[in-house]
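**Q** Model the structure of this input:
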Amino acid sequence: MFGILLAQQWKQARRSPVFQKSVVVNIILGFLILYFSLIFISLGFFADKVLLKLYPAQSVVDSLNSFLLHYFLIDLFMRFMLQDLPVVTVQPYLHLPVSRSKLVHFALLRSLPSMFNLLMLLLFVPFMLRVVTPAHGSGIAGVWLASLLLLTFFNNFLLIYFKRQLVSKPKRTLLFGLAVAGLFLLDYSSVLSLRQISRVAFGSLLQQPWLVSVPAALLAIAYWLNFRFLRDNLYPEEISIKKVSSVAGGDIAFLNRFGDTGRLIALELKLIWRHKRPRSIIVMSALMLFYGMIFYTNEKYQEGYGMLIFVGIFVTGSPMFNYGQFIPGWQSNHYDALLTRPISTYQYLHAKYWMFAPAVLLAFILTLPYVFFGYKILLINLAACLFNIGVNSFMIFYFAVFNKDRLDLSSGSAFNWQGVGASKFVMMLPMILLPILLYLPFSFLDLPEWGIFAIGLAGLLGIAFHKHLLALTTRRFVSHKYKLASGFRQG
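**A** Got it, this is the predicted structure:
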């Protein structure tokens, strides 16, 4: 039965018109996979030499074991960002004598041959053959590799479960993400040493091979959670009932008091909540708030202002940049209908602007803890927040007329190049370079604080004259609206 299901899924994918259209993309991805595979194999072969130079007083196996817990936590994060959920079209099989359990098992096992699981083997199999086997024997080395493989599969099913819970029970996924982030924070503040725990845990596995039952049990629990959830939500009737109950009371009373602008914002929020791609964009924007940790913890970036301005613009504007770069593509599926509605282009852009402004302000508020790295960062992020609201939002509207590609809102954002073009990169350049150009003259005069003030002042002026700037961008939109409609029809 599994062979029949696999053959039918392959035929469905191969006969799909999307498969034919994405041949070039698949070839490019194939070369990228080959390139990274060679890199991981090389890392596996030469990891012992690197670890020996870094930790000469410690055995190579112990050094690697001390980083395995970090590896699996990073693997969880990367899977959350990039791994797609395994999907099987079950409707054609529900009237056939095929048990629900077999369909669920097939959907879960389909997720195992993924790139994340393959990279683990490419990295650790060479290391096992080169280092672990000569030091501990082939039997112990096999148990060590088996435990790593079981933990990799555990990560696979654990992320599938929590990503499915993201829609129905988002609090569980949020708590899980906070727990993972908390581990990194405790390790960074030296309250809890993940390296020491990892070294002891995987070192004990080499001394007592029966401990491989622990990752096996974790894998069984994660698999059972996924199996139970999918089995209970397999029938379309059950899924539709849950969807209806979640949509009840969808009108946002708070926004209705703002008239047409509030109702348009409410519709936009519903679009984000009900579709996969905009929802994943918002999740990615939230994760990008931690981008500052890369720079703020490095003392060499604290000396100047230029890099901190870039980070401030990027961190406070991440929700606006990530979501705004596809305007008006989010409405591409019904753009013709939008043109026939009694909604002016000014109202459309006005609603977008007042959706961006609170999002940027919220991002700034969430970055306030960065003040512990210095009050200079707080001032820079405040100026960047004002600049994003008052200037960069209108730059997004200006370049939005080049977004003529239809978007599939049901697909995720990972490795999704639909709607991504040269205009996106052209749009980002002035939004990042302009505040730095405003700062440079004051930097040459040794007045860096005045440069930060100039960036904030430019944002305040944009906010003060936002109605005039909206009118200018509206005229540009109106002159291109039929080109946009034509491009969306061809998509």
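
**Q** from here on, contacts and neighbour counts on C-alpha atoms
**A** Noted.

**Q** and for the helix or strand where Arg475 lies, what are the contacting residues?
**A** Under the criterion of DSSP states H and E, Arg475 resides in helix 466-490. Contact partners of helix 466-490, identified using Cα atoms under 8 Å, 6 or more residues apart in numbering, comprise 329, 332-333, 335-336, 345-346, 349-350, 390, 394, 397-398, 401-406, 462.

**Q** taking these one by one, which sit in helices?
**A** Tyr335, Asp336, Thr345, Tyr346, Leu349, His350, Phe394, Phe397, Tyr398, Gly462 (DSSP state H).

**Q** Just put these in TSV and tack on distance to His95 and neighbour count.
**A** TSV is the format used below for the ones in helices among the contacts of helix 466-490 (distance: Cα to Cα, whole Å; neighbours: other Cα atoms under 10 Å):
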residue	distance to His95	neighbour count
Tyr335	38	19
Asp336	38	17
Thr345	48	19
Tyr346	51	18
Leu349	48	22
His350	50	22
Phe394	53	21
Phe397	50	25
Tyr398	52	17
Gly462	60	22
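
**Q** can you redo these as JSON lines with distance to Tyr35?
**A** JSON lines is the format used below for the ones in helices among the contacts of helix 466-490 (distance: Cα to Cα, whole Å):
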{"residue": "Tyr335", "distance to Tyr35": "40"}
{"residue": "Asp336", "distance to Tyr35": "43"}
{"residue": "Thr345", "distance to Tyr35": "46"}
{"residue": "Tyr346", "distance to Tyr35": "48"}
{"residue": "Leu349", "distance to Tyr35": "43"}
{"residue": "His350", "distance to Tyr35": "46"}
{"residue": "Phe394", "distance to Tyr35": "39"}
{"residue": "Phe397", "distance to Tyr35": "38"}
{"residue": "Tyr398", "distance to Tyr35": "38"}
{"residue": "Gly462", "distance to Tyr35": "46"}
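
**Q** To compare against the first, here's the next sequence to fold:
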Amino acid sequence: MFKHFIRLQWKSFFRSSSFGKGIALKILMIFFGIYMLTTLVATGAGMYFILRKLAPDVNPMWLISQYFVYWILIELFLRYFMQKLPVMDIKPFLSYPIKKSAITHYILGRSAVSIYNLLAIFFFVPFAIVLIFKGYPAVNVLFWVVSIFAIVLCVNYVNFIVNKSDKALLVIGGIIVALYAMDYFALLPVKAFFGPIFHGLYAYPITVLVPMALAILVYWINYKYLRNRIFLDASLKAKSQEANTSDLAWTRRFGDIAPFLRLDLKLIWRNKRTKAQVFISLLFVFYGLIFYTQEVYANMMPMYAFLGIFMTGIFLANFGQFIPAWDSAYYGMMMSQNIPLRKYLESKAGLIAVSVVVMFLLTIPYVYFGWKALAVNFGSALYNLGVNIPVILYFGSFNKKRIELDKSPFGNMQGTSGTQFLIMLPVLGLPILIFTVIYYLISIEAAVIVLSVLGIVGFAFRNYFLDKITEQYRKRKYGMIAGFKEKNS
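**A** Purely as a prediction, here's the structure:
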């Protein structure tokens, strides 16, 4: 029966109406996947030597075991966005004498060999082979690899349980941040606590039974959940849904742009791809820790400018570059109504401005690394508010690629065109270039002042810029509507 299911899925893939249209993209993704797997194999094979060089006096197996808890939590966090739940059109099979258990086992079994599970194998197997050649006990290493694969399966099936819960995502993200903070500030020896636990999977081969038992348990929970929901008349049952009484009444204080602002906030929160932009932006607040904590970057002021523009403007870039493509599904309807286009653009600018302010406030703790970090972030935030917001809105008038909001947010190239690559030059490259030139010619204080003044000037001419941008949107309105109507673009 499994062979029959596989054959049907294979035919469904090649007979899909979108297969021919996306063949070039599929070939490109195949080459990209091969490159990624090759990189993982090379990294896994070289990890032993990398760890030896970083810590000559520490056993590489012990060192890598200390970070296993972070790997598990981060992979579970990323899979929430990246991994699609195993879906199969099962209704045609329910009218035939096919056991529901067979269908359920096939759905769960197919997910076990997904590319996300194979990534860990392509990394850890080469690492294990090097360990064996370096004299590590082969039996211990082999059982350790089995334990790793069992843990990967646990993460795979736990993701199916928590994938529909935003609260679970916040809890996982909070645990990652809390553990790293306690470890970094020496409040709790996280690595010292979890290191012996995961090292025991190598030191005591019998412990392989623990992750295997957990994988079987999580599989069984998923099996029971899916098995009890496979019915032909499931879609005929009346659906009861708790009413959401949140009408975002607080947005009324923003006047004429309030209706558009409410739509944007609902759009962001109700769709995975837009919601992913919010979580990614919040995660990139910690991006500065990679550079501020390294002495090699301590005197590289242009890097400070990059961090300031990037961290305070990450949502501006991720969300703003696809304006108005986020509304592509109903953009034609909006443009046929008596809707003031200027107010529509003002609401987008207001939403992005709030994100820049929030991101700057979240970067204030970086003053711990010196006043220069705070000053550059402040100047960068002003530049983003006054200059980059009008720039991002202007480039949005060239967007004509449709975005389907119900698609997976990762590996999704919908809405992407040459505009998204060109826009990085004025948004990210120009302020860094201005800062670098002024810094080397005068001083860092002068560079921060120049960025700040440019932002303030942008505020002063805000209405003028919005008038020009609105006129640009009117000129390109019909071309944008026609482009948004084309699906699979």
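
**Q** re the thing from before, now find how far off-centre the helix holding Arg475 of the first structure is within its chain.
**A** 29 Å (Cα atoms, centre = their mean, to the nearest Å).

**Q** Can you point out the buried residues in it?
**A** Neighbour counts using 16 or more other Cα atoms under 10 Å place 466, 469-470, 473-474, 476-477, 481, 483-485, 487-489 of helix 466-490 of the first structure among the buried residues.

**Q** Quick check: the aligned partner of Met212 of the second structure in the first structure vs Val98 of the first structure, distance?
**A** In the first structure, the residue paired with Met212 of the second structure is Ala216, using TM-score structural alignment. Separation of Ala216 of the first structure from Val98 of the first structure (Cα to Cα, to the nearest Å): 29 Å.

**Q** Between the two, tell me which one has more neighbours.
**A** The residue with more neighbours, out of Ala216 of the first structure and Val98, is Ala216; 17 against 11, by other Cα atoms under 10 Å.

**Q** Ala351 of the first structure: neighbouring residues, count only.
**A** Look at Ala351 of the first structure: counted by other Cα under 10 Å, it has 19 neighbours.

**Q** for it, what are its contacts?
**A** Contact analysis of Ala351 of the first structure by Cα under 8 Å, 6+ apart lists Thr261, Gly262, Leu264, Ile265.

**Q** Between the residues you listed, which sits nearest Trp224 of the first structure?
**A** Nearest to Trp224 of the first structure among these: Ile265, at 40.0 Å, using Cα to Cα.

**Q** Would you map the helices across the stretch 51-200 of the second structure?
**A** Secondary structure of the stretch 51-200 of the second structure, counting by DSSP state H, counting those that start in this stretch: helices at 60-66, 68-82, 91-94, 100-112, 115-133, 138-162, 166-184, 190-203.

**Q** in the superposition, what's the average offset of the fourth one relative to the first structure?
**A** I take that to be helix 100-112 of the second structure. Its matched residues in the first structure lie on average 3.5 Å from helix 100-112 of the second structure after superposition (mean Cα distance after the TM-score superposition for the first structure).

**Q** Quick check: which helices or strands does that helix pack against?
**A** helix 2-14, helix 138-162, helix 209-227 (3 or more Cα pairs under 8 Å, 6 or more residues apart in numbering; DSSP states H and E).

**Q** Enumerate the positions of it that are buried.
**A** By 16+ other Cα under 10 Å, the buried positions in helix 100-112 of the second structure come out as Lys100, Ile103, Thr104, His105, Tyr106, Ile107, Leu108, Ser111, Ala112.

**Q** just the helices and strands packed on helix 100-112 of the second structure: most buried one?
**A** Highest mean neighbour count among these (mean count of other Cα atoms under 10 Å): helix 138-162, with a mean of 20.

**Q** quick one: it to helix 115-133, angle?
**A** Angle, helix 138-162 of the second structure to helix 115-133, by axes from the mean of the first three to the mean of the last three Cα atoms, to 10 degrees: 160 degrees.

**Q** And for the corresponding residue of the second structure for Asp446 of the first structure, the neighbour number?
**A** Counting by TM-score structural alignment, Asp446 of the first structure corresponds to Ile442 in the second structure. A count of nearby residues for Ile442 of the second structure, using other Cα under 10 Å, gives 11.

**Q** how much space between Ile442 of the second structure and Met300 of the second structure?
**A** When distance is defined by Cα to Cα, Ile442 of the second structure is 15 Å away from Met300 of the second structure.

**Q** what residues are up against Ala138 of the second structure?
**A** Ala138 of the second structure neighbours (Cα under 8 Å, 6+ apart): Ile132.

**Q** State the distance from it to Ala128 of the second structure.
**A** 9 Å.

**Q** do the same with Ala446 of the second structure
**A** Distance of Ala446 of the second structure to Ala128 of the second structure, computed by Cα to Cα: 54 Å.

**Q** more neighbours, the two?
**A** Taking neighbours as other Cα under 10 Å, Ala446 of the second structure and Ala128 compare with Ala128 leading, 23 against 15.

**Q** which residues touch the alignment partner in the first structure of the more buried one?
**A** Mapped onto the first structure by TM-score structural alignment, Ala128 of the second structure lines up with Met128. When contacts are counted by Cα under 8 Å, 6+ apart, Met128 of the first structure touches Ala141, Leu145.

**Q** let's see it at 10 Å
**A** Gly44, Phe45, Val61, Leu121, Pro134, Ala135, His136, Ser138, Ala141, Gly142, Trp144, Leu145 (Cα atoms under 10 Å, 6 or more residues apart in numbering).

**Q** Just the element for the first one, please.
**A** The one in question is Gly44 of the first structure. Element membership for Gly44 of the first structure (DSSP H and E) is helix 23-54.

**Q** can you redo the contacts of Met128 of the first structure as a markdown table with distance to Lys242 of the first structure?
**A** Shown next, in a markdown table, are the contacts of Met128 of the first structure (distance: Cα to Cα, whole Å):
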| residue | distance to Lys242 of the first structure |
| --- | --- |
| Gly44 | 47 |
| Phe45 | 50 |
| Val61 | 50 |
| Leu121 | 40 |
| Pro134 | 56 |
| Ala135 | 55 |
| His136 | 53 |
| Ser138 | 51 |
| Ala141 | 48 |
| Gly142 | 46 |
| Trp144 | 43 |
| Leu145 | 42 |
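
**Q** Phe184 of the first structure: which of these is nearest?
**A** Nearest to Phe184 of the first structure among those is Val61, at 22.8 Å by Cα to Cα.

**Q** The closest one contacts Asp48, doesn't it?
**A** Yes: contact between Val61 of the first structure and Asp48 holds when scored by Cα atoms under 10 Å: they sit 8.2 Å apart.
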